[in-house]
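Engineer: have a look at this prediction, sequence included:
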Amino acid sequence: MATILKAAPRNEMKGSTLTTIRSAGWIPAVVYGKEYGNKPVQVEEIDFIKTYRAEGKTGVFSLDVEGEKTDVMIYDIQYDMMKNQYVHIDFYAANMKEEMDADVPVNVVGEAQGVKDGGVLQQGVFELSVRALPKELPDSIDVNVEELEVNDSIFVKDLKSGADFEFNNDPEEMVVSIVPPTDEPEEETAEEEEGAEPELVAGEEGEEENMEE
């Protein structure tokens, strides 16, 4: 059974009204699409969190606005880290028969052999642009790094696109690499510091010459 998220129409756009909506446990949102137009709505925060956990950012689910159901995806989420609160959600009304572009998170899998040998993993991109029908968009792009040695890299061209989607990124774009560890300069030991002769500044040097005279 497809996931259904219920929403209510939202008419007021004033800041004070939005604050009241959030205080009541709802999230202001908007639904838009080429054929759908633009409709302000609001969704209950608890229901949205359950839907987001179940479908992810690229999952397609049904948004029910007063009995009118529309296939949508989560296009953008605004979250206030200070208040620990969802601020606004953008839902995209997807045409299920038309390919679309979406940013899909990169998920690094495993521990690289090069990291075990002292190297450092560098991740070049954290999302990849993918084109596919809405139902075929992946939740994430898994990149297995277990066999990577120091100085090895994985580029977009090295990733195997699924049968139902393709990458939009430059094939030569680096996704992850293992770089050699950086050598930190050795700190001067206490003995070296004690054995070092203090440098004389110009004023001190002149005073010594006067004393000799």
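Structural biologist: Right, received. Where do you want to start? These figures come from a predicted structure and were not determined experimentally.

Engineer: okay, CA-based contacts and neighbour counts for the rest of this
Structural biologist: Will do.

Engineer: what ranges do the helices span in this protein?
Structural biologist: If DSSP state H is used as the criterion, the helices of the chain fall at 15-23, 45-55, 113-116, 190-195, 202-212.

Engineer: can I get the ones you listed in JSON lines with mean neighbour count and distance to residue 125?
Structural biologist: Conversion of those to JSON lines gives the following (neighbours: other CA atoms under 10 Å; distance: least, CA to CA, whole Å):
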{"stretch": "helix 15-23", "mean neighbour count": "14", "distance to residue 125": "33"}
{"stretch": "helix 45-55", "mean neighbour count": "14", "distance to residue 125": "23"}
{"stretch": "helix 113-116", "mean neighbour count": "17", "distance to residue 125": "18"}
{"stretch": "helix 190-195", "mean neighbour count": "9", "distance to residue 125": "44"}
{"stretch": "helix 202-212", "mean neighbour count": "9", "distance to residue 125": "54"}
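
Engineer: let me know the angle separating the longest strand along the chain from helix 45-55.
Structural biologist: Taking DSSP state E as the criterion, the chain has its longest strand at strand 68-80. Interaxial angle of strand 68-80 relative to helix 45-55 (axes from the mean of the first three to the mean of the last three CA atoms, to 10 degrees): 100 degrees.

Engineer: redo the helices of the chain as TSV? Include distance to residue 145.
Structural biologist: Converted to TSV, the helices of the chain look like this (distance: least, CA to CA, whole Å):
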stretch	distance to residue 145
helix 15-23	42
helix 45-55	26
helix 113-116	8
helix 190-195	43
helix 202-212	59
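
Engineer: ok, which of those helices comes nearest residue 103?
Structural biologist: Closest of these to residue 103 is helix 45-55, at 14.9 Å (criterion: CA to CA).

Engineer: quick one: contacts of the closest one?
Structural biologist: Helix 45-55 is contacted by residues 3-6, 25-27, 61, 86 when judged by CA atoms under 8 Å, 6 or more residues apart in numbering.

Engineer: related to what we said a few turns ago, can you pull out the residues in contact with the longest strand of the chain?
Structural biologist: 57-64, 85-96.

Engineer: ok, second structure coming up, stack it against the first:
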Amino acid sequence: MSEAIFNLDASVRTDLGKGASRRLRLTGKVPAILYGGSEAPVSLTLDHNKLIQAQDFEAFYSHVLTLNIDGKKVEALVKDMQRHPFKPKVTHVDFQRVIAGEKLHTNVPLHFINEDVAPGIKTDGGHAEHQVLELEVTCLPKDLPEYIEVDMAAVELGQTVHLSDIKLPKGVESVELGKGEGHDLAIVTIKAPKGPAVEADDAEGGTEEAPEE
């Protein structure tokens, strides 16, 4: 994967408002904002073509990015991205500053591995039903993983993998589990295969004969 997707050039934007943002988009630019830390929020402008290429990569959303803002490098995370309702266009991006030595909160995608060899699927013909596809975690910037693996190799039919069953990387903590008892979320369940539909009449032991006239 090219490191270019984690490095974006940006410029400080002084012309603000909806009209200014609309004019920016017409010139192939994307309005954005950078906030967090002890510094004031800064309005930015980024190149749309480079941003649209970068956002195709899953890691773009869970990786510490480097924004080159008029020659000054700032580390940040994507916190929100707004898109056009039907066109392949990004209309606005929120970035949060990443401060070295300070823990951050963000979402990390889950990668489900070994589903094809899980006994509940390979042997018993079940299927995996995913309840959660990403986890909210807290960690130092240096410990932030691009994704977290959920190993399905030993999961049986009818078994559910919970949040507490996942082995988190060193230095990474689950925000949900930190809330205490009752927050051990179900992550994925191997459900039994669906059989052919059974006619209601058959289920009752047969169909009634038409009454004689």
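Structural biologist: Good, I have the coordinates. From a predicted model like this one, the values you see are computed outputs, not experimental measurements.

Engineer: care to give me the TM-score?
Structural biologist: Overlay of the two chains. TM-score (TM-score structural alignment, normalised by the length of structure 1): 0.80; 197 aligned residues with a CA RMSD of 2.8 Å.

Engineer: the helices of structure 1: which one's closest to residue 156 of structure 1?
Structural biologist: helix 113-116 (19.8 Å).

Engineer: any chance you could map the strands in structure 2?
Structural biologist: Here structure 2 has its strands, by DSSP E, at 7-12, 29-35, 42-47, 65-69, 72-83, 90-97, 104-113, 127-130, 134-139, 148-151, 160-162, 173-174, 186-191.

Engineer: list the buried residues for stretch 4-12 of structure 2?
Structural biologist: 5-12 (16 or more other CA atoms under 10 Å).

Engineer: go on, stretch 92-101 of structure 2?
Structural biologist: Residues of stretch 92-101 of structure 2 classed as buried by neighbour count (16+ other CA under 10 Å): 92-99.

Engineer: ok, so of those, who is nearest residue 145 of structure 2?
Structural biologist: residue 98 (14.5 Å).

Engineer: for the spatially most central residue of structure 1, give its distance to residue 31 of structure 1.
Structural biologist: Note on structure 1: the residue nearest the mean C-alpha position is residue 126, at 5.7 Å, using CA atoms, centre = their mean. Distance of residue 126 of structure 1 to residue 31 of structure 1, given as CA to CA, to the nearest Å: 26 Å.

Engineer: residue 118 of structure 1 too?
Structural biologist: Residue 118 of structure 1 is 49 Å from residue 31 of structure 1, by CA to CA.

Engineer: could you do residue 127 of structure 1 as well?
Structural biologist: Taking CA to CA, one finds residue 127 of structure 1 at 24 Å from residue 31 of structure 1.

Engineer: more neighbours, those two?
Structural biologist: Set residue 127 of structure 1 next to residue 31 and count neighbours by other CA atoms under 10 Å: residue 31 wins out with 22 against 16.

Engineer: give me every residue that touches that one.
Structural biologist: 37-41, 90-93.

Engineer: swap in 10 Å and give it another go.
Structural biologist: Going by CA atoms under 10 Å, 6 or more residues apart in numbering, residue 31 of structure 1 touches 37-42, 63, 70, 72-75, 89-93.

Engineer: tell me the buried residues within the residues you listed.
Structural biologist: 40-42, 63, 70, 72-75, 89-93.

Engineer: dump the residue contacts of the residue nearest to residue 112 of structure 1 when sequence neighbours are not counted.
Structural biologist: In space, residue 112 of structure 1 comes closest to residue 146 once its chain neighbours are excluded; the distance is 4.0 Å by CA to CA, 6 or more residues apart in numbering. By CA under 10 Å, 6+ apart, the contact set of residue 146 of structure 1 is 108-116.

Engineer: export those as JSON lines, with columns for distance to residue 173 of structure 1.
Structural biologist: Listed next are the contacts of residue 146 of structure 1 as JSON lines, based on distance: CA to CA, whole Å:
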{"residue": "108", "distance to residue 173 of structure 1": "16"}
{"residue": "109", "distance to residue 173 of structure 1": "19"}
{"residue": "110", "distance to residue 173 of structure 1": "21"}
{"residue": "111", "distance to residue 173 of structure 1": "21"}
{"residue": "112", "distance to residue 173 of structure 1": "20"}
{"residue": "113", "distance to residue 173 of structure 1": "22"}
{"residue": "114", "distance to residue 173 of structure 1": "20"}
{"residue": "115", "distance to residue 173 of structure 1": "21"}
{"residue": "116", "distance to residue 173 of structure 1": "25"}
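
Engineer: let me know the closest of those residues to residue 165 of structure 1.
Structural biologist: For the contacts of residue 146 of structure 1, the nearest to residue 165 of structure 1 is residue 108 (19.4 Å; CA to CA).

Engineer: and the gap between residue 66 of structure 2 and residue 22 of structure 2?
Structural biologist: From residue 66 of structure 2 to residue 22 of structure 2 the distance is 26 Å (CA to CA).

Engineer: now swap in residue 90 of structure 2 and tell me
Structural biologist: As for residue 90 of structure 2, its distance to residue 22 of structure 2 is 12 Å (criterion: CA to CA).

Engineer: what's the answer for residue 196 of structure 2, then?
Structural biologist: For residue 196 of structure 2, the distance to residue 22 of structure 2 - CA to CA - is 54 Å.

Engineer: please apply the same query to residue 176 of structure 2.
Structural biologist: Distance from residue 176 of structure 2 to residue 22 of structure 2, by CA to CA: 39 Å.

Engineer: cool, residue 110 of structure 2 as well?
Structural biologist: Residue 110 of structure 2 is 36 Å from residue 22 of structure 2, where distance means CA to CA.
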